[in-house]
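> next one to model:
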Amino acid sequence: MKLVVGLGNPDREYRDTYHNIGFNAVDILAARLDAPAFAYDKKSNAELADVALGGKVLLCKPQTYMNLSGDSVGYLSRYYKIDMRDIIVLYDDIDIAKGVVRARLDGSAGTHNGMRDIVSKLGGTGFARVRIGTGFKPNYMSLADYVLSHFSSGERDLLKAACEAACDFTEKWIKGEDWQELTVTVAR
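Down below sits the predicted model:
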């Protein structure tokens, strides 16, 4: 079994914010894979959908709020006995320009609190990650205000294209296709 996790915040007010770009990407992946509708699972405190693609794939959107994402991921990895190498996390990254997507099989949590919590709850960094660039925080904004701000209608197409690229990487990972580290810049 493989676990694909998109990071975000559960409330409607956070929809279309930079911090919810992981949720957006997993929604696109679910549509591509003809997954059933996401259903809330109380034990993991996550919305889940499963599909078969060369084996069972569990799609997950933690409902814990970003900074506690590891609670859902840790629970699911223990309950289903999912090896860390069979987990991939899609999430926003303010240290990468908008329209740039980077995928790696391992690495640090960087400045992302949701990833820090996942690393802590899994006890290591040996899981894949796809970082979707949301651009650099303007000097006049706090980090929290920036990541929770809504992206403009003009950015919508660029960020959707970045999510599509993130899904391309994720599908390759699910299928076991060989990649170590990939970076792509979508058209602006």
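
> okay, CA-based contacts and neighbour counts for the rest of this
OK.

> hmm, who's touching the longest helix seen in the chain?
Counting by DSSP state H, the longest helix found in the chain is helix 153-175. The contact list for helix 153-175 (C-alpha atoms under 8 Å, 6 or more residues apart in numbering) reads 2, 21-22, 24-26, 28-29, 53-54, 57, 88, 90, 98-101, 103, 130-134, 178-179, 184-188.

> quick one, helices of the protein?
Chain-ordered helices for the chain, with DSSP H as the definition, fall at 21-32, 69-79, 113-122, 143-147, 153-175.

> before we move on, the earlier item: gap between the longest helix of the chain and the chain center?
In terms of C-alpha atoms, centre = their mean, to the nearest Å, the centre of helix 153-175 is found 11 Å from the chain centre.

> for that helix, buried residues please.
Neighbour-count burial for helix 153-175, with 16 or more other C-alpha atoms under 10 Å as criterion, is recorded at 158-167, 169-171, 173-174.

> angle of that helix against helix 21-32?
Taking axes from the mean of the first three to the mean of the last three C-alpha atoms, to 10 degrees, one finds helix 153-175 and helix 21-32 inclined to each other by 60 degrees.

> the residue lying farthest from the centre of the chain and residue 113: what is the separation?
Most distant residue from the mean C-alpha position of the chain: residue 140, 27.0 Å away (C-alpha atoms, centre = their mean). Remark: distance between residue 140 and residue 113 (C-alpha to C-alpha, to the nearest Å) = 21 Å.

> second input sequence below; structure requested for side-by-side comparison:
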Amino acid sequence: MKLIVGLGNPGAKYAGNRHNIGFMAVDEIHRRHSGFQPWRARFQGQVSEGRLGSEKVLLLKPSTYMNESGRSIGEAMRFYKVEPEDIVVLYDELDLPPARFRMKKGGGHGGHNGLRSLTAHIGADYRRLRLGIGHPGDKKLVSNYVLGDFSKADKDWLDPLLTNIADHAGLLAEGKDSQFANKLTLALEPDKARRVEKGDKPKSDDARSGKTRGQSHIRQARQQKTPDIPKSGPMADMLKKLLGGG
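This is a model prediction of the structure:
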């Protein structure tokens, strides 16, 4: 049994939040692979069993809220007697720009409360698919940002990202993380795909997605820099009010 886990918060109120991109990715896997059972309540979460290729897989969305995700995942892990390397966790990453991703195994929690809880319950050796949502530019804005919904414009990069994660999820189930990262990168980077057709090999380390379908506004979003915000004075006071920081 392999566990593919999406992190997020339960309920309609949070369904469209940036913090719930892990839930969204697992939901897309469930939608695009017909062999999975309907969602049901188990292990303090919502689960669905099915197969991806030759691998038996449990999809899991913890219902414990983000900060207690480890309780749900730890319960499922102990029941199926799986090892941390058999668990893939999909979650939002502030330190990656929108439309980018990174695949890795082990490491710290980086301030992510879902990972902090997970590591406390099962250790740090699980596999991670970090899905970039960008950073609002000020730590004071992070909470409202991650608990805010994706915009309509975000769908231009979000939908292809989720679709391709689902299409290549079988590689995650088989533990072929480098191949998964390469496939996802090539699907989201037409320029790199053309280079591979000419004989160049894609990078096999922590690959991350690039230009989505060649759309110019995605390029602009990645190149955009957060403006400097004055720390004091009349301008700073005005910006704090506009941004909700004061």
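
> circling back: and the furthest pair within the buried residues of helix 153-175 of the first structure?
Using C-alpha to C-alpha, the buried residues of helix 153-175 of the first structure span at most 24.4 Å, a distance reached by 158 and 174.

> and of the buried residues of helix 153-175 of the first structure, the nearest to residue 14 of the first structure?
Set against residue 14 of the first structure, the nearest of the buried residues of helix 153-175 of the first structure by C-alpha to C-alpha is residue 159 (15.5 Å).

> what residue of the second structure matches up with residue 155 of the first structure?
For residue 155 of the first structure, the aligned position in the second structure is residue 154, judged by TM-score structural alignment.

> about what we covered before: the contacts of helix 153-175 of the first structure, buried ones only, as a ChimeraX selection?
In ChimeraX, this line selects whichever of the contacts of helix 153-175 of the first structure come out buried by 16+ other C-alpha under 10 Å:
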select :2,21,22,24,25,26,28,29,57,88,90,98,99,100,101,103,130,131,132,133,134,186
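
> next, the buried residues of stretch 32-50 of the second structure.
Buried, per 16+ other C-alpha under 10 Å, within stretch 32-50 of the second structure: 33, 36, 39, 42-50.

> out of these, which are inside strands?
Using DSSP state E, the subset of the buried residues of stretch 32-50 of the second structure located in strands is 42, 45-50.

> which of those sits closest to residue 108 of the second structure?
Among these, and counting by C-alpha to C-alpha, the member closest to residue 108 of the second structure is residue 45, at 24.0 Å.

> and that closest one, what does it touch?
Residue 45 of the second structure makes contact with 60-64, 72, according to C-alpha under 8 Å, 6+ apart.

> could I get those as CSV with distance to residue 11 of the second structure and neighbour count?
Shown next, in CSV, are these (distance: C-alpha to C-alpha, whole Å; neighbours: other C-alpha atoms under 10 Å):
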residue, distance to residue 11 of the second structure, neighbour count
60, 15, 29
61, 11, 31
62, 11, 26
63, 9, 21
64, 11, 18
72, 16, 22
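
> now the two most distant members of those.
Longest distance between any two of the contacts of residue 45 of the second structure is 11.7 Å, between 60 and 64; criterion C-alpha to C-alpha.

> so the one helix or strand residue 237 of the second structure maps to aligns onto which residues of the first structure?
Taking DSSP states H and E as the definition, one finds residue 237 of the second structure inside helix 234-243. With TM-score structural alignment applied, helix 234-243 of the second structure matches no range in the first structure.

> quick one: buried residues of that helix?
Buried residues in helix 234-243 of the second structure, defined by neighbour count with 16+ other C-alpha under 10 Å: none.

> with stretch 84-100 of the second structure instead?
Neighbour-count burial for stretch 84-100 of the second structure [16+ other C-alpha under 10 Å]: 84-94, 96-100.

> kindly report the same for stretch 10-27 of the first structure.
The neighbour-count check on stretch 10-27 of the first structure (16+ other C-alpha under 10 Å) flags 10, 14-27 as buried.

> what's the matching range in the second structure for that stretch?
Per TM-score structural alignment, the counterpart of stretch 10-27 of the first structure in the second structure is residues 10-27.

> what residues does that stretch touch?
For stretch 10-27 of the second structure, the external contacting residues (C-alpha under 8 Å, 6+ apart) are 4-9, 59-65, 89-92, 131, 133, 145-150, 162, 165-166.

> so which of these sit within strands?
The strands, defined by DSSP E, take in 4-6, 59-62, 89-92, 131 from the contacts of stretch 10-27 of the second structure.

> list the contacts for the residue nearest the centre of the first structure?
Taking C-alpha atoms, centre = their mean as the criterion, residue 90 is the residue nearest the geometric centre of the first structure, at 2.0 Å. Shown in contact with residue 90 of the first structure (C-alpha under 8 Å, 6+ apart): 4-7, 22, 25-26, 129-132, 166.

> could you rerun that using 10 Å?
4-8, 21-26, 102-103, 115, 128-132, 163, 166-167, 170 (C-alpha atoms under 10 Å, 6 or more residues apart in numbering).

> and residue 75 of the second structure, by the same measure?
Taking C-alpha under 10 Å, 6+ apart as the criterion, residue 75 of the second structure is in contact with 42-45, 81, 121-122.
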